[in-house]
Structure formats: C-alpha cells, structure tokens
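Student: Please find the sequence and the predicted model below.
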Amino acid sequence: MSSLPESFASRASRMTASEIRELLKLLDKPGLISFAGGIPDPALFPAQEFADAFARGLEPDQQAQSLQYSVSEGYLPLREWIVGQIAKIGVPCDADNVLITSGSQQALDYLGKLFLSPGDTALVGYPTYLGALAAFNAYEPRYDQLSVSGNRTAASYAEGAGADGSEVKFAYLSADFANPTGETLGQQGRENLLALSEELGCAVIEDAAYQSLRYDGDPVQPVLATEIARKGSIEECRTIYCGSFSKTLSPGLRVGWVVAAKPVISQMVLIKQAADLHTPSLNQIAVHDVASRIFDSHVETVRSAYRQRRDAMLAALSEHMPEGVSWTRPEGGMFVWLTLPSGLNGAALLAKSIETVGVAFVPGGAFYADESGANTIRLSFSLSDADEINEGIRRLGHVVRTC
C-alpha cells in the first residue's frame, strides 16, 4: 500500500465524502423513490435552447473566442447581463463587481481560501448547507452557531473565537429557501445579521442559489441589497453574494457568479487564476445566449412545476405523517425539513426505509457542524411528480410509525 497518505497535509483529514453524493448512487435502484438528491429535474432543462446556443458558439466567427483561453473575471456580456438582473433586486453595481465561477460551489471554496486561516471562526447555521461545510473544512476553521435572533451578542462570538486565538472571519447563510431547511430569513433577521457583522468586523457570505425559486409569499430584499441601501455603495459593503444558474438553467455547465466590492473580486480573481484560469468560455457564452433569450419565461416554467410538487409534498406530509413529526413549509426552493420525535435517528431511519419500503432521503445530522441533529431529515421534492411524492411519503410515514 502506498505510504503517500502519511505525507498528506493536515487539512486532508477534514475532507470527507458527501453523504448526498453517496446517496445519488442509489437513484438507479429499481423501484426506489428518492427524496434525497435536491437536484433539478432534467425534464425542465432548456436542452434545445442550449443545443442551438452551443452551435452558434462554435460557428467559424465565434470559435476563436469560445475555444480559446479567456480572462479570469469571466465573459463580459454574461457579467453585464448579471449586473442587469441583480439591479432588479436592489443590487446596483458594474461588471467589475462580478466574477464568474465554476458553479457557486467553487465560489464557496475560494471564499474559504480567501478568509480562513487554520483555527479561524466561521459562523454557520445549525443546520447549514453541507457543501459549504465541505468547502470550508479544507481550511481548518472552527465553527460557531450563527444566530440572527438578536439573543446572542457579538462579544460572545468574539470571546469564543478568541479563546482559541482566532478571529471570526465570516458569517455564512442561505437567506432564501435555505438548503437544507427550506426556510427564509426575514427582514429583521437580515438587519440583525448586518449589525452583527459590523460589530465583529467580519464578512457575510450570502448564498443565493435558490433566490429565483420563490413560489408564494412576498420577496425579501437580499442581504446585500439591504446593506447597499444602508451604505449607499457596494464598495462599502461586507456582504458577498453568490449566485448560480444551476437551479434555473443547468447544473452541468457549472456556471455561477460572485458579486462583491471590487477589492474582494480582485483577490478572488487571483485565486481563480491559480486554480483553473477561467470558467470554460463556451459554457459562459452558451449560458449568456440562453439567459438573455429566455431566462424569465423559463424560470416561471420551473417555478410552476416545483410549486406543484412542493404543494403535493406538504399535503402528503399532512396526510401520512404520525403525530410528533413536524416540518417546515417553504415558500420556495427544493426542500422540506422534518424533525422526528426525540429518540429517532435519521441515519437509522434511512437504512430501514431503503431496505423495507424503498424510499431515500438525507439524514439531517450531515448538515450540522457539531454533528448534532440526529432526529432530523431533509426531503427534496424537485425530481418526483405528485403521485410519486404521495406514495413515497405514505411509505415513509409507515416506517416512522414502526420505529
């Protein structure tokens, strides 16, 4: 056996396999109903529009640009299109405030690299997005539980970090239809978050991967928009906004973006130059082509489909879940978060559910930095139709009753 693992950096021990990626391997099991993946429905991808866009991108007069090395900041027309879109939600900026990344997951990795020295503190929700923990873990932070209720002082966060000789470097959250809970942070919570960041002198990382997928309720202004309204300019802001086309157009093309003050973007450009030079030019050109033609109408189609599935899951939970089980009621996104009766273990329930009734989901403990939350599970409604959702929840309810 190779002895090379003995030479791995200490951070390698913090890198673990994603439970979600492992669960995706189960999707091909015959008869399995999966609420695990949290991935877009491929039937909703604008495949023909992308086929046409790639064909245009490979025409002779475009090949030199689409197949060549490019600038690390990203394809300028796409960055300008993003500028126009985020202006609609209260974020005025220019193209130099935008960096194109290989999905928003790459943005999280870069931000971990930019801000975290070993032992520094990252504030995250309990629970929070598993992919964010995976991205940050490599930079060896300590975690503290982010609270925006106003019940915890900035001094208590600073004291906890200082006990280990570290600093609080950022607060990370998904403010709209969060993965895994589906919950949305209200305006007062966003105000509290900004006040906390000012007191701590730390950044705010706003993961907006699901921001476009609102099905009902009144929109809440992005954290970055709230901060700009206070300070007058994005250049004065601590908030870093991460967006993605993965949930609206296509995850496989791996095109996301970051919007932030120019000093942050400039430093992230240097990281990108060292990592992969730039996001694939042809993919950026195709995404710009499709987005500029059909983005709004296509997103409305996606919303309509997922809204029906969200409603079907909430109805099925009300019908089939026993007493003692509670769940969130998201206004958008792809997820419903269940809290099981005390004493039930989500991981054990998953094993029994797959074995006996053929239903998969994600145990909630994976989303906690402190490995708590054993009696929680995440359900995604994005890949199943109403009948399959009802049948899957019926089966799952039976398993919960018998545990």
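Tutor: Arrived safely. The shown structure was predicted, so the numbers you read here are calculated from the model rather than taken from an experiment.

Student: Could you use CA atoms for every contact and neighbour count after this?
Tutor: Noted.

Student: mind listing the strands for the chain?
Tutor: With strands called from DSSP state E, the chain shows them at 33-34, 98-101, 121-124, 142-145, 168-173, 203-207, 239-244, 256-259, 326-327, 335-339, 359-360, 362-363, 376-380.

Student: Can you pull out the residues in contact with the last one?
Tutor: Outside strand 376-380, the residues that touch it by Cα atoms under 8 Å, 6 or more residues apart in numbering are 35-38, 180-181, 334-340, 345-346, 361-365.

Student: just how off-centre is that strand within its chain?
Tutor: On the basis of Cα atoms, centre = their mean, to the nearest Å, the separation between the geometric centre of strand 376-380 and that of its chain is 15 Å.

Student: May I see the buried residues of it?
Tutor: The neighbour-count check on strand 376-380 (16 or more other Cα atoms under 10 Å) flags Thr376, Ile377, Arg378, Leu379, Ser380 as buried.

Student: Tell me what angle it forms with strand 335-339.
Tutor: Angle, strand 376-380 to strand 335-339, by axes from the mean of the first three to the mean of the last three Cα atoms, to 10 degrees: 160 degrees.

Student: ok, now the fifth one?
Tutor: When the same axes, to 10 degrees is applied, the directions of strand 168-173 and strand 335-339 differ by 100 degrees.

Student: Tell me which residues are up against strand 168-173.
Tutor: Outside strand 168-173, the residues that touch it by Cα under 8 Å, 6+ apart are 115-116, 120-125, 128, 146, 157-158, 161, 197, 200-207.

Student: Off-centre distance for that strand?
Tutor: The chain centroid and the centroid of strand 168-173 are separated by 15 Å under Cα atoms, centre = their mean.

Student: Equivalent analysis for the fourth one, please.
Tutor: The chain centre lies 18 Å from the centre of strand 142-145; the measure is Cα atoms, centre = their mean.

Student: Comparison target below:
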Amino acid sequence: MSLDQFFATRISRMIASEIRELLKLLDQPDVISFAGGIPDPAMFPAAAFRDAMTRALSDGQQAQSLQYSTSEGYPPLRRWIADHMRGLGIDCDEDNIQITSGSQQALDYLGKLFLSPCDTALVGWPTYLGALGAFNAYEPEFDRLDPNGNRSANDFRAQAEAKGGRVKFAYLSPDFANPTGVTLTRTERENILQLAEDLDCAVIEDAAYQSLRYEGEPVPPILALEYARKGDIEACRTIYCGSFSKTLSPGLRVGWVCAARSVIDRLVLLKQAGDLHTPTLNQVAIAEVAANGFDDHIAALCRHYSHRRDRMLAALERHMPPGVSWTRPEGGMFVWLTLPKGMDGADLLQHALKTERVAFVPGAAFYADGSGRNSMRLNFSSPDPMQIEEGITRLGRVLRDCSTGGQSS
C-alpha cells in the first residue's frame, strides 16, 4: 500500500531545493563551493551569544527562556525591531511586529495568507528560489514583475483573470537581491508601489540583505517610501520581511514581519496553528546580542564581505572568457553570471564538479518558468579569498573548455 494517492494536489508542485542539495557538497573538502548563500561562520558573534545564553539560563531567567511564549514573539525583541524600523523611516510599534522562524517562514505564511489556487504572484525574473518554493505550495500562477513600469496594471490584471484568479501581491528583494545582487533604484521602488496601488494588491518586501551595503548611498525601503506617502503604517500595503540570519546567526532561525496590524493579527493565527512560537531561548539571545552591538557588528561584516566581493569581481575580470557578463553588487552575498546563449548552467555544473571540483547554482532554478538556463549564481560570503581566486580560476577553465566544445550544451 502507498499513501501517495491521498496526497493533496499541491504536493506535485513542491520540489527539492537545488541549493539545499548542493549544500551537501560543503562536506567534500576538495570542492570549492560558491553554491550556498552561507554567512562566514568566523563572523558569528559566538562569544556574545555564549554570554547571552548563559544569562538566559541563569537562576531567575530560565523559567522565561525555556517556557512557552506568546505567538507574536518575545516583547523586548519586538520593541528592539520596532526601534530599528523607525531608524529606517517606518514609524511603528511592537504591535506591528511578528517574530517568525526565519524570514523563510514569513514567506510561507504570507503565501498561505494571500494565495488561493490560480491567483497570481508577481515575482522577479529571476527571483529568490526559496520564495518560489514557499508560494508554490499554494498553487498560484506567476507573472513577471516589471520595476521599470513598462507593463500596465490592466495588462497584469487581464493576464491574472485569464488564469482564473487575481493579482494578490508583488514579491521582491529590492536590496542586493538573491540571486542577482541587483539593487532597485528609488524610482523603480516607486514604480512598484504605484503598480500595487493600481492593482490594489500587497507588496512583499524581502529585506534579508538590506544591512549588508558595502558602497553607494542607501535607498529607503519600499515600506518607508509608502509610509512617507501615507503617514500611517496601518494604511500601508507593503509587508516588510526582515531576518537576523544574514547578520547575526542563521542557525537560530529568527526573522520578523513588519506590517499593518490587520496583517500581523492574521499572521499570529497562522503562527499559532503552525509552531505556536519561535523558540523563546533563541529570541532572548538575539534580543540581547542585537541590543548590545548590532551596528558595530554590521560594520565589521560589511568590511569583511566587501573584501571578498572585491576579490571575486577582480578574479572574474581576470579569468572569465569572452561572452560572459556579471553583476557588480553594492552589497549582499551574490554575483550573477550570464553565459553565452546555448550554454546550460545545469550541464556546466556537472562538468565543473567532475573536472574542476567547483560548484555554483545553475540559474534556471531562480526562474518561475524554468528559463534562464544560460546563467548561474555565485556566492562570495562563504569561501575565503584564496578559495575565491582558485575557484574562479577553475570556473574560467570550465567555461573555456565548454565554449570550445569540451562539453556539449
């Protein structure tokens, strides 16, 4: 007997993450991996977390730290986040904050909250693979989000209606996006806001990398731009998803949503039905570490990662063959390569692993329609500078070999 026949229809749309599978390669010491969006563990504030955990488990504190907590999240952490959001130009209080088990859980909950089968989600082309996976479970259609304003709201609306639903939200990561590293201009962010107003849909702003800026002038978050227009977060349609995974610790799984209370109230219900609350001890530790040195830690991270980004960009200039182009991110963790037409990133990966022991993520995984096969994502935050130089040298050899017929595309 097999239970497969009883699975819900949505299961057919859920596939294994290529990135999670590639992360298994990190255990192979001879592979240089540019695959995962992995922070450098040397930069984790381990001593600060050790001290925070010790205090959280001390006499008088352990009852709170090891006990059930509110579904909304640990109040001191929510207050710290609200203050952080005010520093970004978004006047809110702790009632506008929902703590989640990483921003990935936030994306899953928002997909569940907004999407009915056949509704449309507007996403980048390419976009974050984890968002596609989270939304896919709720059986939506996807359409290509255009930050340049070249498509009208009526066009998006008509396409959505033809597919049997309506546009529910636009999802994007406006700062140093995963996978491209591209940052949207203020004008492009305003275009997205105007499109959402015209469509009367939500905007989901994935801000996982926003703190990791290495050069250039910061651009206000989309939620801040909307708040400046409307003067009240309760009137805003933008939902901001933040995370401590790329700044303090991915393993503690603490993220947040900042939004109007009408959204937060419903996310609380989803949280209660899902996992009751994010682990209290983790929230207590994050709250203390953030309160006692977040800005200084971010400054150190930016110095550390900017050096690795510069090493990767310089290595690409030296070792990439003609016909390959790449983004030059102002922050974040990723560089996006576009290959000559006819090359296939998935085929290249197999060849690269076999001949040069170097890994990356093929680009098609980041496209809702599976296109973009002649592209790849490279991570520069995890490998050290020597690995970056050697790995890009190896990758250059792979691309030259393939471009001269060493591997069919």
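Tutor: In hand now; what should we look at? As the structure is a prediction and not an experimental result, all values here were calculated from the model.

Student: After superposing, what score do the chains get?
Tutor: Between these two chains, after superposing, the TM-score reads 0.99 (TM-score structural alignment, normalised by the length of structure 1); 402 aligned residues with a Cα RMSD of 0.6 Å.

Student: Throw the strands of structure 1 into CSV and include distance to Pro46 of structure 1, thanks.
Tutor: Rendered in CSV, the data for the strands of structure 1 read as follows (distance: least, Cα to Cα, whole Å):
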stretch, distance to Pro46 of structure 1
strand 33-34, 23
strand 98-101, 21
strand 121-124, 34
strand 142-145, 39
strand 168-173, 29
strand 203-207, 24
strand 239-244, 16
strand 256-259, 17
strand 326-327, 32
strand 335-339, 23
strand 359-360, 28
strand 362-363, 28
strand 376-380, 21
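
Student: Let me know which of those is tucked in deepest.
Tutor: With neighbours taken as mean count of other Cα atoms under 10 Å, these reach their highest mean count in strand 98-101, at a mean of 29.

Student: I'd like the distance between Arg377 of structure 2 and Glu141 of structure 2.
Tutor: For Arg377 of structure 2, the distance to Glu141 of structure 2 under the criterion Cα to Cα, to the nearest Å works out to 24 Å.

Student: residue boundaries of the helices in structure 1?
Tutor: According to DSSP state H, structure 1 carries its helices in the segments 19-24, 47-57, 63-66, 76-87, 103-115, 130-137, 154-162, 187-200, 223-231, 262-275, 281-320, 346-356, 386-402.

Student: by contact count, what packs against the longest one?
Tutor: Packing partners of helix 281-320 of structure 1 (3 or more Cα pairs under 8 Å, 6 or more residues apart in numbering; DSSP states H and E): helix 47-57, helix 63-66, helix 76-87, helix 386-402.

Student: Tell me the residue in structure 2 aligned with Tyr143 of structure 1.
Tutor: Structural alignment places Tyr143 of structure 1 opposite Phe142 in structure 2 (criterion: TM-score structural alignment).

Student: my guess is its match meets Trp125, correct?
Tutor: No - assessed by Cα atoms under 8 Å, Phe142 of structure 2 is found out of contact with Trp125, at 10.1 Å.

Student: what's the overlap in contacts for these two?
Tutor: Ala368.

Student: The residue most central in space within structure 1: what's it in contact with?
Tutor: Against the mean C-alpha coordinate of structure 1, by Cα atoms, centre = their mean, the closest residue is Ala209 at 5.0 Å. By Cα under 8 Å, 6+ apart, Ala209 of structure 1 lies in contact with Ser104, Ser174, Cys242, Gly243, Ser244, Phe245, Ser246, Lys247.

Student: What's the local residue count around the first one?
Tutor: The one in question is Ser104 of structure 1. By the criterion of other Cα atoms under 10 Å, Ser104 of structure 1 has 25 neighbours.

Student: from memory it sits against Tyr241, does it?
Tutor: No - here Ser104 of structure 1 lies out of contact with Tyr241, judged by Cα under 8 Å, at a distance of 9.8 Å.

Student: Quickly list what's touching both of those two.
Tutor: Common contacts of Ser104 of structure 1 and Tyr241 (Cα under 8 Å, 6+ apart): Val258.

Student: so stretch 38-45 of structure 2 aligns onto which residues of structure 1?
Tutor: Using TM-score structural alignment, the partner range for stretch 38-45 of structure 2 is residues 39-46.

Student: Check what contacts the matching stretch and list those residues.
Tutor: By Cα under 8 Å, 6+ apart, the list of residues contacting stretch 39-46 of structure 1 from outside reads Ser246, Lys247, Leu249, Ser250, Pro251, His298, Val302, Ser382, Leu383.

Student: what's the answer for stretch 227-236 of structure 1, then?
Tutor: With Cα under 8 Å, 6+ apart, stretch 227-236 of structure 1 has contacts from Val91, Pro92, Cys93, Leu194, Leu224, Cys237, Thr239, Ala260, Ala261, Lys262.

Student: Distance of Asp206 of structure 2 relative to Asn379 of structure 2?
Tutor: Counting by Cα to Cα, the separation of Asp206 of structure 2 from Asn379 of structure 2 is 18 Å.

Student: Same check on Glu18 of structure 2?
Tutor: In this view, Glu18 of structure 2 and Asn379 of structure 2 are 14 Å apart by Cα to Cα.
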